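K.L.:
Could you look at this predicted model? Sequence included:
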Amino acid sequence: MIDLLTAPGLHDVPHGFAGRRGGVSLGIHAGLNVGLGSQDDRAAVLRNRDLARDAVMPGGQLVTVHQVHSPDVVTVGSAISDADRPAADAMVTDRPGLLLGILTADCVPVLFADTAAGVVGAAHAGWKGAIGGVTDQTIAAMEALGAQRDRMACAIGPCIGRASYEVTLDFAERFERDDADNVRFFTAGRLGHVQFDIAAYVASRLARAGVGRIDLLEEDTYSQPDRFFSYRRSCHRGEADYGRQVSMIGLSG
């Protein structure tokens, strides 16, 4: 059984944040690993992607991008083959039957919808993309399709939590130079380090952009190994690779 989380603000839209439960992968990738870039058996990954798609939109077409930690967004008008995935970190569409999928393993997945306009979006916000404005660019791309930001509902899915996300002081200073108010997203940690609340930071970017509703699922990927893949946890364990989970949103026909 796939563990599929949903957001109240997106209840009218086919969507879901899948965890690692369910699926056919084994070993360190055990469960619903959908990462084409992982070292997992490709047939297992493709089967997992089908299972994830069918949990949200049976018969739909799952569309993903080659994520590169950028603020870049693509507008999707038709299905994209796995071999032709463009380098980007967000997608928007107004075409029914397409299921936009964002892969994460600690980074922040954000799903967007303006149901009145019939426009949806999905963004992968690692720290580079987040500070670079990937969510702002997603909103702008949705507006180009007729959406309005004050009507948008956004949901922030499972990602690494503040208690698990230790960063250096130099890292924090990068955010504080961008905006002095960003100091509020960092709390004291061990000597020379602080704890970063990246979900709250992304939520603040969405709020500042003027979106109508923001839901935070507040699920920490690092601290729940039975439920979520985590890049940082895999590194700390000395594992050779890690799985990825998928967050999906689309428009029904």
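P.N.:
Here it is on my side, so go on. These numbers come from a predicted model, not from an experiment.
K.L.:
When you work out contacts or count neighbours from here on, use the C-alpha atoms and nothing else.
P.N.:
Fine.
K.L.:
Helices of the stretch 1-150 of the chain, residue ranges please.
P.N.:
Taking DSSP state H, counting those that start in this stretch as the criterion, the stretch 1-150 of the chain carries its helices at 42-56, 127-132, 134-144.
K.L.:
mind listing what's buried in the second one?
P.N.:
Using 16 or more other CA atoms under 10 Å as the test for burial, helix 127-132 gives Trp127, Gly129, Ala130, Ile131, Gly132.
K.L.:
list the contacts for the last one?
P.N.:
Think Gly132. Going by CA atoms under 8 Å, 6 or more residues apart in numbering, Gly132 touches Ser70, Pro71.
K.L.:
Tell me how far it lies from Arg237.
P.N.:
Note on Gly132: its distance to Arg237, by CA to CA, to the nearest Å, is 30 Å.
K.L.:
Also the fourth one?
P.N.:
Remark: distance between Ile131 and Arg237 (CA to CA) = 28 Å.
K.L.:
swap in the second one?
P.N.:
The spacing between Gly129 and Arg237, counted by CA to CA, is 26 Å.
K.L.:
what's the answer for the third one, then?
P.N.:
Using CA to CA, one obtains 27 Å as the distance from Ala130 to Arg237.
K.L.:
just the first one next, same as before
P.N.:
Here Trp127 is placed at a distance of 22 Å from Arg237 (CA to CA).
K.L.:
one more structure, for comparison:
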Amino acid sequence: MHTWHWHNWEGLSYLSCSLLKDWQHGFFTHQFWPMLPPELTKLLHPEASAYRLKQVHGNTVLTPQEIDQQLCLIEDDLALADGLVSEQPLQAIWVASADCTPVLIGDVQTGQVAALHAGWRGTAKQIVPQAIARLQAQGSKLDDLRIAMGPAIAGEVYQVSVEVAAEIGASIISGDDPHKIVQALHALPHSPLLADPEPGRVRVDVRQVNTLQLQNLGISVEQIAIAPYCTYQTPEHFFSYRREQEKKVQWSGIVSGRIGE
């Protein structure tokens, strides 16, 4: 069983996961607001370079080099994407979330990492498999990946329409009819759906959908860890957009390297 640890930095709390013990990483709480990745990176590894994105709820995954190229072209502060994959050691890559799932991935052989913002839209567009395909293109093998999903809104409190549930579900079940997709999701052994008393609504566990996508790729459950925290139900630690309707975030980041460095 993978364990999650609380760390204290000058009175502020953040989480780490034993599955990612080979990397400096953290799922930070709202206590760090409004600190940004350049400051947070110093806490993880003072020599690492920080990279972040302007997140747009899509499935684009970029490398730091691609970010630099894109920024040269558009003369903007941040590249538009929802995932980052490192290319060399000492790259600290960051995503922000406030109910969506922050996903951190490490490769135990290459030391390379990925950080992803997987809300329901990104999950429907399979951002995590997209990132894994990029890691594989850079030499990763599926068996070497370790994947941690941080604090996010839990299925029991995440009410969505049947149409949204079907859009998410279409990432793991084929079909065109929303109601048939939802029925098939309900029938799964570890269903990501829970019933909702309101007609035309269901509750969906987005982290479980991502887990099922990973299993469809051939990744084992032993390679996946899910934080036992719900952003909506843990106001003492996490912002929740659904709870507060405020555009505040917590950051999750990981520093690339090679084992033993």
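P.N.:
Now that the structure is in, tell me what you want to look at. Computed from a predicted model, the values in this text were never measured in an experiment.
K.L.:
Put one on top of the other, what's the TM-score?
P.N.:
Scored by TM-score structural alignment, normalised by the length of structure 1, the superposition of the two chains gives a TM-score of 0.82; 226 aligned residues with a CA RMSD of 2.1 Å.
K.L.:
hmm, back to that, of all the helices of the stretch 1-150 of structure 1, which one is nearest Ile2 of structure 1?
P.N.:
helix 42-56 (7.6 Å; CA to CA).
K.L.:
And the buried residues of helix 127-132 of structure 1, which is closest to Val74 of structure 1?
P.N.:
Gly129 (14.3 Å).
K.L.:
contacting residues for the aligned partner of that closest one in structure 2?
P.N.:
Taking TM-score structural alignment, Gly129 of structure 1 has Gly122 as its aligned residue in structure 2. Listed by CA under 8 Å, 6+ apart, the contact partners of Gly122 of structure 2 are His57, Gly58, Asn59, Asp82.
K.L.:
at 7 Å what do you get?
P.N.:
His57, Gly58, Asn59 (CA atoms under 7 Å, 6 or more residues apart in numbering).
K.L.:
same thing with Ile226 of structure 2?
P.N.:
With CA under 7 Å, 6+ apart, Ile226 of structure 2 has these contacts: Ala148, Met149, Gly150.
K.L.:
what does it align to in structure 1?
P.N.:
Alignment note (TM-score structural alignment): Ile226 of structure 2 maps to Leu216 of structure 1.
K.L.:
Quick one: map Tyr231 of structure 1 onto structure 2.
P.N.:
Looks like Tyr231 of structure 1 aligns to Tyr241 there (TM-score structural alignment).
K.L.:
which residue packs closest to its match, ignoring adjacent ones?
P.N.:
Ala98 (5.6 Å; CA to CA, 6 or more residues apart in numbering).
K.L.:
okay, and stretch 5-19 of structure 1 goes to which residues in structure 2?
P.N.:
Against structure 2, stretch 5-19 of structure 1 falls on residues 15-29 (TM-score structural alignment).
K.L.:
Just the residues contacting that stretch, thanks.
P.N.:
In contact with stretch 15-29 of structure 2 (CA under 7 Å, 6+ apart) are residues 2-7, 13-14, 44-45, 106, 146, 150, 225, 237-238, 250-256, 259.
K.L.:
Now, of these, which are buried?
P.N.:
The neighbour count (16+ other CA under 10 Å) marks 4, 13-14, 44-45, 106, 146, 150, 225, 237-238, 250-256 as buried among the contacts of stretch 15-29 of structure 2.
K.L.:
Just the ones in helices from those, please.
P.N.:
Leu44 (DSSP state H).
K.L.:
Of the contacts of Gly122 of structure 2, which are still contacts in structure 1?
P.N.:
Under the criterion both residues aligned by TM-score structural alignment, their matches' CA atoms under 7 Å, these that remain in contact after alignment to structure 1 are His57, Gly58, Asn59.
K.L.:
Strands of the stretch 1-150 of structure 1, residue ranges please.
P.N.:
For the stretch 1-150 of structure 1, the strands defined by DSSP state E, counting those that start in this stretch occupy 4-5, 15-18, 61-63, 73-75, 90-93, 98-104, 108-114, 119-125.
K.L.:
For these, give me JSON lines that also has distance to Glu173 of structure 1.
P.N.:
Formatted as JSON lines, the strands of the stretch 1-150 of structure 1 follow (distance: least, CA to CA, whole Å):
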{"stretch": "strand 4-5", "distance to Glu173 of structure 1": "34"}
{"stretch": "strand 15-18", "distance to Glu173 of structure 1": "31"}
{"stretch": "strand 61-63", "distance to Glu173 of structure 1": "36"}
{"stretch": "strand 73-75", "distance to Glu173 of structure 1": "27"}
{"stretch": "strand 90-93", "distance to Glu173 of structure 1": "26"}
{"stretch": "strand 98-104", "distance to Glu173 of structure 1": "25"}
{"stretch": "strand 108-114", "distance to Glu173 of structure 1": "20"}
{"stretch": "strand 119-125", "distance to Glu173 of structure 1": "19"}
